[in-house]
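**Student:** Need coordinates for the following:
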Amino acid sequence: MNFDRSGADALMEITSRPELVFVRGQGSWLEDHEGKRYLDFIQGWAVNCLGHCPEPVVKALQQQAATLLNPSPAFYNEPSMNLARRITSASCFDRVFFANSGAEANEGAIKLARKWGQLKRNGAYKIITMDHSFHGRTLATMSASGKPGWDRIFAPQVDGFPKADLNDLDSVRALVDDQTVAIMLEPVQGEGGVIPATRDFMQGLRALADEHGLLLIVDEVQTGYGRTGKLFAYELSGVEPDIMTLGKGIGAGVPLAALCAREAVSVFAHGDQGGTYNGNPLMTAAGIAVFDTLTAPGFLDSVQARAQQLSEGLWDLSAKWGMGGERGEGLLRALLLGRDEGPAIVDAARNWAPEGMLLNAPRPNLLRFMPALNVTEQDMDTMLARLDEVIAKVRS
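**Tutor:** Got it, this is the predicted structure:
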C-alpha cells in the first residue's frame, strides 16, 4: 500500500509527521500501511493506558453504541453517573464534570477557581503555576503553562498566572498576594522533562494553601489513573487537593477527561460550565471499563512491578553508556542522555528493521517512556534490548 500524499496534504499542517500511516494496533504493538510492526512506548502520549484496542473498552463501546450515544448533557445518563460515582468513591473529591480533553478540563479548573475567588476571596483570580509546566493548548491553559515562548505565540496572553519553580516552596510563597486564589501544578512535569514534584514540596504546597486560604489544584491529565503506580499521583504525597483534572488515560484512547472538585469548591452556577458532548454515554461507558480494569485486584501491583523493571533497565543503560541516570514515577519515566541525541534515537528506533519502535524525546537530552500500564514483561525486555542497540548505532 502506497503512502497517499494527497490525503496527507488535505490535513492542516500542525506538526512534522513521518511518511507512514498506522492501520491497526493491538496491545503494545502498531502496524503501518506496509505491514511493518512497531513496539509502542508512547501510546498516544500516555493516552492508551491499556494499550491499543483493549478488549474491555472495545466491548463497552460496542454495547453502548447500540444503546444510547448522546442524549445531551442537559439530561442525566447512567454511564456518566456511574463513572462519576466510581471516581468520587476512589478519591477525596465529591463532584465530577466530564469533558473531552485534558486542556478542556484544565480550562474548567481555572474557571472554577476564579469563580470560587469571586465568591470567597474578594475577587482574587491569580493562579500560581510552575515554570516549564504544561496544561494544554487553549489560550488560558497556554498562559498557565510555563513552556518557554508560549506567552508570545498568541499574544496577548491571559493574565493571572505568575510562575514559580517546581520543588522550590519559597518561590511559590513569594508570589502569594491578596489577588492569589490557587496554586496549580502537575505532580510530575511530563512535557517539562519528567520531573516529579517531591513529597516535601507537595506537602508544603498544601500547608501554604491552607495558611493563606488558597486552593490546591493538581493537573493529573498525564499522571492520573494508575500511571504513577497509584490511582492518582497526589496519593504519593499523602495530600488532598481541592481540584483535580484527569484526561489521557481516563478513556484509554477515547476523548474523555474530568474536572473533579470538593463539594465546598463546586461553586459553578447553572450556565457557567457545559459542552455539547460532555459526559456522553459512549465515552463514559468506555471510562467505566477503564476504571474497573485499573482497580481490579493486582492491577496496580503489576504497574509497580513493570515500573521497577523499566527503572532498573534504564539505570543499566545509563551506566553502560555513561548517561545521567533516569527519573520519574511509575510508568512515566525519562532516561537522561547526557547529550542532545534524543531526536536521533527516536528516528533510528522508528526506522529500525525489521520492526520499529516508537519513543519520545520531549527535550533533546532525554527520552520519555509512557508504555501501556499493562505492558508485558517480555515487551519491556524487548524495548530495553532494542534501545541498547539503537543507542549503539546512533553513537557509532
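**Student:** C-alpha only now, for contacts and for neighbours.
**Tutor:** Fine.
**Student:** How far away from the center of its chain is the lengthiest helix in the chain?
**Tutor:** Identified as the longest helix of the chain according to DSSP state H is helix 299-321. Helix 299-321 sits 20 Å away from the centroid of its parent chain (Cα atoms, centre = their mean, to the nearest Å).
**Student:** cool, and stretch 262-272?
**Tutor:** 24 Å.
**Student:** Buried ones in that stretch, by neighbour count?
**Tutor:** Neighbour counts using 16 or more other Cα atoms under 10 Å place 262, 265-267 of stretch 262-272 among the buried residues.
**Student:** Could you also give me the structure for this second sequence? I'd like to compare it with the first:
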Amino acid sequence: MSSQVMPTYARLPVVFERGEGPWLWSTDGTRYFDAISGIAVCNLGHAHPAVAAAICDQAGKLVHTSNLYGIALQEQLAAELCRLGGMDNAFFCNSGAEANEAALKLARRHGHGRGIAHPKVVVMENSFHGRTLFTLSATGNTKVQESFEPLVDSFIRVPYGNAEAVAAIDDASVVAVLVEPIQGEGGVRVPPAEFLPALRQLCDQRGWLLMLDEVQTGMARTGAWFGFQHAGIQPDVMTLAKALGNGVPIGACLARGAAADVLTAGRHGSTFGGNPLACRAALSVIETLQRQNLIARAAFLGQRLLNGFRSALADHPQVLDIRGRGLLIGIELDRPCAELTQRALAAGYLINVTAERTIRLLPPLILTDEEVQHLIEGVARLVNDFTAA
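**Tutor:** As a prediction, the model looks like this:
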C-alpha cells in the first residue's frame, strides 16, 4: 500500500491502536510487550490513568496561548525541575534535539560573552544529540551525518569515558563540554565512575560549562531523577525531553549559575514550547513518579534485570557484555544483530538494537515482578535462538 508519509524510517510491519502499562495491541488484536517504552519516552507505561486524566482535564481548559504571555503551569514545572535537579531556571521546547540546540546556542553565546570569536564545544565519539544541523554536528556518528555536510564546525571530539583525552585539549576557544551520562544510541555505554567527576573538575579549572544531555537518562530512567546524580556532581546545563511528558512532546534546557543568565529576551524562543497542555502532562509525570516511589523501583528492577540476564545468559560465548544502570540495559553480542528487532516482533516483544550489535532495553518503570521475569525469559530465548542459528 502506498503512503504519503516521507520514508524516513524503516518501519516494522505493525500498527498499534491502544496500550496499557507495558503492553501494546496492534490493529489485528495481537498483544506485544513494549521493552523500549517508545524509545525511553513512556516511563509510566502506556495510557497511564493519572497522565491521561491530567491531559483530558487540561485540554478542556486551555491548550495553548504562546510565550508572549505568562503560563502558570510552565512556572510550576520549571520550579519543580529546578528543585529536583539543583538548577536555577529552565527553557521549554518540544524535543530533545531542540533542548540540545538550546544548550549549544547557550554555550556559543556564553563564549562570545567571554570574547571568544569561534566558541568550541568538546563532544564524545559515538554520541547522539539530535538531528538538527547543530545537534547533528555534535553527534559522534558519521552514518547519520552523511549527506548533510557541511556540518557546523564548532566541535572537538574525544573518546567517551576518557577524561585524560579531555584534559589534553589545549584550545583557548573551548567553552563547554557536552556529554551523555550514559550513551544510549552509542550502545548503552556506562562510563567509568570517575569520568563525570573528572569532567566537573576540569570544567571548573578551565572556566568551561559542563552540559549534560539527559534526554534519555533523565526522569528516573537510571534509578535517580537524573543520571548525573549517581556521580555526585552538578552540571551547569542539563537537557531533558523523552520521558518528561510520557508521550506528550516537551523538552527542557535547564541552567545554573552564570549559564542561567545567558539566554535573555529575544535570544531564543519556541512557539509551542512549555504550553499549558505539555506542562500539565509533565507535572503529572513528576507527581506520579514521586507518589509511586518509581525512582527507587527503577533502581531495584534494573538490578533484577541485570542479574536475571547475567544468570540466563551466563557463559554464553556470543554475549560479550551485559551492562546498564536502572532500566537502561544493554546486551552486547559478538556480531551484528539488527534482525533481532524483527524476530522479537514475531515473538511479541518490542526491542531495539543500537551500535549494530547491542540490544537496548528501556522498559517502563511500572513493571510488575512477573513482567520482569517475562522480559528476562523472552529476551534470553531470542538471544539463544539467534546465536544458535
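**Student:** what's the average distance of the longest helix of the first structure to the second structure?
**Tutor:** Taking mean Cα distance after the TM-score superposition for the first structure, the mean distance separating helix 299-321 of the first structure from the aligned residues in the second structure is 1.5 Å.
**Student:** State the next helix or strand along the chain beyond that helix.
**Tutor:** strand 326-329 (DSSP states H and E).
**Student:** what's the angle from the next helix or strand after that next one to helix 299-321?
**Tutor:** The helix or strand immediately downstream of strand 326-329 of the first structure is strand 332-336, counting by DSSP H and E. On the basis of axes from the mean of the first three to the mean of the last three Cα atoms, to 10 degrees, strand 332-336 of the first structure is oriented at 0 degrees to helix 299-321.
**Student:** residues of the next helix or strand after strand 332-336 of the first structure that come out buried?
**Tutor:** Downstream of strand 332-336 of the first structure, the first helix or strand assigned by DSSP H and E is helix 342-350. Taking 16+ other Cα under 10 Å as the neighbour-count basis, helix 342-350 of the first structure is seen to contain the buried residues 342-343, 345-350.
**Student:** matching residues in the first structure for stretch 265-282 of the second structure?
**Tutor:** Counting by TM-score structural alignment, stretch 265-282 of the second structure lines up with residues 270-287 of the first structure.
**Student:** So which residues make contact with that stretch?
**Tutor:** Applying Cα atoms under 8 Å, 6 or more residues apart in numbering, the contact partners of stretch 270-287 of the first structure are 57-58, 60-61, 64-65, 68-73, 77-80, 83, 97-100, 108, 250-252, 254-256.
**Student:** Any chance of a ChimeraX selection covering the buried ones in these?
**Tutor:** To isolate the buried ones among these in ChimeraX, judged by 16+ other Cα under 10 Å, type:
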select :57,60,61,64,70,73,77,79,80,83,97,98,99,100,108,250,251,252,254,255,256
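**Student:** In strands, which of the contacts of stretch 270-287 of the first structure fall?
**Tutor:** 97-99 (DSSP state E).
**Student:** on that earlier part again, redo the buried residues of stretch 262-272 of the first structure as JSON lines? Include distance to Thr376 of the first structure.
**Tutor:** Output for those, formatted as JSON lines (distance: Cα to Cα, whole Å):
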{"residue": "Arg262", "distance to Thr376 of the first structure": "37"}
{"residue": "Val265", "distance to Thr376 of the first structure": "41"}
{"residue": "Ser266", "distance to Thr376 of the first structure": "40"}
{"residue": "Val267", "distance to Thr376 of the first structure": "44"}
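**Student:** Looking at those residues, which is nearest Arg306 of the first structure?
**Tutor:** Of all these, Arg262 has the smallest distance to Arg306 of the first structure: 32.8 Å, by Cα to Cα.
**Student:** The closest one touches Ile217, doesn't it?
**Tutor:** No. Counting by Cα atoms under 8 Å, Arg262 of the first structure does not reach Ile217; the two are 10.9 Å apart.
**Student:** what do those two both touch?
**Tutor:** With contacts taken as Cα under 8 Å, 6+ apart, Arg262 of the first structure and Ile217 have 242-243 as neighbours in common.
**Student:** what's in contact with the longest helix of the first structure?
**Tutor:** The contact list for helix 299-321 of the first structure (Cα under 8 Å, 6+ apart) reads 226-227, 229-231, 293-294, 323-327, 329-331, 333, 335-337, 373-377, 380, 384, 388.
**Student:** check contacts around Trp29 of the first structure.
**Tutor:** 37-40, 52.
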